[in-house]
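> sequence and predicted structure are below.
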Amino acid sequence: MAYRQYTSCVQPINFVGATVVGYTYLLGILGLIAAAFIAAYAVPGGSSLIYTLPILIALFIALIIFLLWWLYDRLICLGGVVCAIGLVEGHNHPPDLTKAGDDDYTINIFLAGGPTDIARPKQEFWDGPLGDLVAEQPAILQIGLHYGQNGSDLNHMKMLHCEFEGSGIRNMLIWANLTLAILIAALVLLLAAGPIGYIIATILWILAALLGLGEIASYFNPLDVGSPSDVDHNKGEINRGDLVIVKGDWIYDSLHVGWNEMHAVHDCQVILRGLNFEDPWPADIGMGLGLDTPDRVKAAVKFWCDMLNNATIAQTNGNRDDPAQNWVVHPAIDGCSKVFIP
């Protein structure tokens, strides 16, 4: 199965997230000022829509800019697609109403070869064979961003946070764009089309309100939440204590005080289930692989990562695209000749 991804990351040198967020609120303030002028001078004594439509238009413009930042500028690229093996500490099922429409499914993993006790100092986690994935990155520090030093932010620097993307924020952006277009059309009709324009503008206002109710409802029942089943329908539930191999984009999430993530997860497979956090990393995880030394951890990650990459190549460029498989009745009747591609 193909993973879903609605976000993209930017290179550290191109990151302007803080500026974009500042402009978002500045634009909202300027829009409110413009709305006041329109209400006071454009149509004195006019409909209450004259007062509310410009304000809503300004707020929706600000919201759209913020959502664009969330999807396309918030995440900072660290090193492309990476693989990691780790022990699942916990997971979060969407919807989580505290995340304002973000319906990604998340897991946190202790990286193989490192500590599995969250109380240990962060440096011990960074010194593990895969510790660079959660450690502070010079490229992030050089552009003036920071990493968490306490609480849950610090915990995210000891475990790798992995996200299977849902469509919640993308859907919200679609809703905001559509609603903005309706509000602008309503304002134009109200200002230029007389009594008939007022009637149509009122209808559009009601339509925008109904769209808003639909968006609120999606918080409680999201359309396409993130799920590990996006990459494998046969995976089943991922539980605390499962040993997993994950592959995805390695990024820094600037929305928080700061930590590294795998976002979005491209692939995830459960290697073993029900391990104990107090036990040492297993010396046998199958196929002659183990996690009991740093070298064996790196060898296991390479083996599994190569397996995932080969599976992806087979799915996207393999037999499915072979002309010999292009048949409907039976390959002996309406199949094509096999073509060998060097």
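That came through fine.
> alpha carbons only for contacts and neighbour counts from here, please
Noted.
> centroid residue for this protein?
Geometric centre of the chain, nearest residue: residue 165, 4.3 Å, by C-alpha atoms, centre = their mean.
> that one and residue 194, how far apart?
For residue 165, the distance to residue 194 (C-alpha to C-alpha, to the nearest Å) stands at 47 Å.
> re the thing from before, mind checking how far the residue nearest to the centre of the chain is from residue 2?
Residue 165 is 12 Å from residue 2, by C-alpha to C-alpha.
> what of residue 16?
Distance from residue 16 to residue 2, by C-alpha to C-alpha: 31 Å.
> same question for residue 198.
Residue 198 sits 48 Å away from residue 2, going by C-alpha to C-alpha.
> looking at these two, which has the bigger crowd around it?
Each of residue 198 and residue 2 has its neighbours counted (other C-alpha atoms under 10 Å); residue 198 has more, 20 against 13.
> verify the stated contact: the more buried one with residue 192.
No - in this structure, residue 198 is not within contact of residue 192 by C-alpha atoms under 8 Å, at 9.3 Å.
> tell me where the stretch 201-342 of the chain has strands.
In the stretch 201-342 of the chain, strands defined by DSSP state E, counting those that start in this stretch lie at 243-253, 259-272, listed in chain order.
> any chance of the ones you listed in a markdown table, with mean neighbour count too?
What follows is the strands of the stretch 201-342 of the chain, written out as a markdown table (neighbours: other C-alpha atoms under 10 Å):
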| stretch | mean neighbour count |
| --- | --- |
| strand 243-253 | 23 |
| strand 259-272 | 24 |
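> so which of these gets nearest residue 300?
Evaluated with C-alpha to C-alpha, the strands of the stretch 201-342 of the chain place strand 243-253 nearest to residue 300, the distance being 9.5 Å.
> the residue nearest to the centre of the chain and residue 107 touch, don't they?
No - at 11.6 Å, residue 165 does not count as touching residue 107 under the criterion of C-alpha under 8 Å.
> only the buried residues of stretch 188-205, if you could.
By 16 or more other C-alpha atoms under 10 Å, the buried positions in stretch 188-205 come out as 189-191, 197-198, 200-202, 204-205.
> what's near enough to touch residue 248?
81-83, 262-267 (C-alpha atoms under 8 Å, 6 or more residues apart in numbering).
> put this next to the first one:
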Amino acid sequence: MARQYTQCYDHTPGDKPFSRADLLAFVAGNAWPGATVAILAFLGGAPAISIIAIFIQSAVTVTAVANAWLYHRLVCMPSDALPCAIGTVIANPTVGDLGEFDNDQYFSIRLMPHPPLAESASDQDKRDFTDSVTTDGVQGHELLGPKAWDLPYADPVASEERYYLHCEAEGNFWQAMKDYAVVAGLAVAGGAAAGAAAGAAAGCAIGGFFGPIGCAIGAFVGGLLGAAGGGAAAGYLVATIAFNSDPGNVDDANVGDRNLGPIKEGDRVLVHGHHVYDGFHEGWHELHPLLAVMKIPD
């Protein structure tokens, strides 16, 4: 059965969905209060308070990013919210990597009745093909045609999702991160504490060649670097575990005859799902989540 963790939201003029371009600023904006307390506490010789601040702020930041990803990234389309489409699968379904920040499995389809785009297509060919698809008066117009709102659309030269319908079966990555934000905070704080202790010891050992003052300076610098490295390593470990816990699977949404086998490149399929504008990529329309898919036999 298809899974759904995200919820699209209704766009209002001037609003901007959560996007890749805003990710670092969003994280920094949420993390700075606790990070400031942690640094000041460390400088003031209160490492316990520093670790507590790291724990609390890590959990809060993970929750904030998860909420933005789940509830303020996908914009509900103003027309048919649950359309169906028929087309040909362009490439085998793929699960993104951790660097893409989700574990959805996805594929794209070339909508009928459009012919294949040549592999050697020029940039202008791709733009012309996009115009043909989005003004066809049928599927392409309804599903991929730009809407008259203040949201940007990607250049079809760089993003084939402008002329192919992108379909995603949701994985649980950000829902898991949200559910276990406290655990993530504890892990990051624990990693920072262990890293700080190891870094301080190493720094003192190196700086000790220059006497007690050298040891103190080395311990301070080593503690800061060790805390940052240990916290980052622990956070990466938690994210990796969450990423691999329950990835998306397009077969979850398969309502067709199972003996047809897995979905693959070249299959003709009927798909059904939530029609949204994906603001994280600025932007295109897609079915997210994919709720049903059926292979059409030859």
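In hand now; what should we look at? All values derive from a computational prediction rather than experimental measurement.
> can you map out the helices along structure 2?
With DSSP state H applied, structure 2 shows helices at 23-43, 47-71, 123-134, 139-144, 173-179, 181-207, 212-245, listed in chain order.
> residue 295 of structure 2 maps to what in structure 1?
By TM-score structural alignment, residue 295 of structure 2 lines up with residue 270 in structure 1.
> and its match, how close does it get to residue 141 of structure 1?
Distance from residue 270 of structure 1 to residue 141 of structure 1, by C-alpha to C-alpha: 34 Å.
> with residue 246 of structure 1 instead?
26 Å.
> with residue 69 of structure 1 instead?
Distance check for residue 69 of structure 1 against residue 141 of structure 1: by C-alpha to C-alpha, it reads 20 Å.
> more neighbours: those two, which one.
More crowded of residue 69 of structure 1 and residue 141, by other C-alpha under 10 Å: residue 69, with 19 against 12.
> hmm, the more buried one is touching residue 16, no?
No - Residue 69 of structure 1 is beyond contact range of residue 16, at 9.3 Å (criterion: C-alpha under 8 Å).
> any residues in contact with both of those two?
Residues touching both residue 69 of structure 1 and residue 16 (C-alpha under 8 Å, 6+ apart): there are none.
> which of the strands of the stretch 201-342 of structure 1 sits closest to residue 159 of structure 1?
Evaluated with C-alpha to C-alpha, the strands of the stretch 201-342 of structure 1 place strand 259-272 nearest to residue 159 of structure 1, the distance being 9.1 Å.
> I'd like to know which elements that closest one is packed against.
strand 160-164, strand 243-253 (3 or more C-alpha pairs under 8 Å, 6 or more residues apart in numbering; DSSP states H and E).
> want to throw the ones you listed into TSV with distance to residue 100 of structure 1?
Output for these, formatted as TSV (distance: least, C-alpha to C-alpha, whole Å):
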stretch	distance to residue 100 of structure 1
strand 160-164	16
strand 243-253	16
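> can you tell me which of the ones you listed comes nearest to residue 171 of structure 1?
Taking those one by one with C-alpha to C-alpha, strand 160-164 is closest: 15.9 Å.
> average gap between that closest one and structure 2?
For strand 160-164 of structure 1, the mean distance to aligned residues of structure 2 following superposition is 0.4 Å (mean C-alpha distance after the TM-score superposition for structure 1).
> which part of structure 2 lines up with that strand?
On the basis of TM-score structural alignment, strand 160-164 of structure 1 is assigned to residues 165-169 in structure 2.
> residues in contact with the matching stretch?
Residues from elsewhere that reach stretch 165-169 of structure 2 (C-alpha under 8 Å, 6+ apart): 2-3, 104-111, 143-144, 248-250, 252-253, 285-291.
> please apply the same query to stretch 290-298 of structure 2.
2-3, 167-170, 250-251, 253-257, 260, 263, 267-274.
> now with 7 Å?
2, 167-169, 253-256, 267-274 (C-alpha atoms under 7 Å, 6 or more residues apart in numbering).
> how far does that stretch sit from the chain's center?
Distance, stretch centre to chain centre, for stretch 290-298 of structure 2: 25 Å (C-alpha atoms, centre = their mean, to the nearest Å).
> ditto for stretch 137-148 of structure 1
21 Å.
> residues of that stretch that come out buried?
In terms of neighbour count (16+ other C-alpha under 10 Å), stretch 137-148 of structure 1 has its buried residues at 137, 140, 146-148.
> about what we covered before: which one among the contacts of residue 248 of structure 1 gets closest to residue 75 of structure 1?
Residue 75 of structure 1 lies nearest to residue 263 out of these, by C-alpha to C-alpha, at 8.6 Å.
> correct me, but that closest one touches residue 247?
No - the criterion here is C-alpha atoms under 7 Å, and residue 263 of structure 1 misses it with residue 247 at 9.4 Å.
> hmm, back to that, and the match of strand 160-164 of structure 1, how far out from the chain middle?
14 Å.
> residue 108 of structure 1: neighbour count?
Neighbour count for residue 108 of structure 1, taken as other C-alpha under 10 Å: 23.
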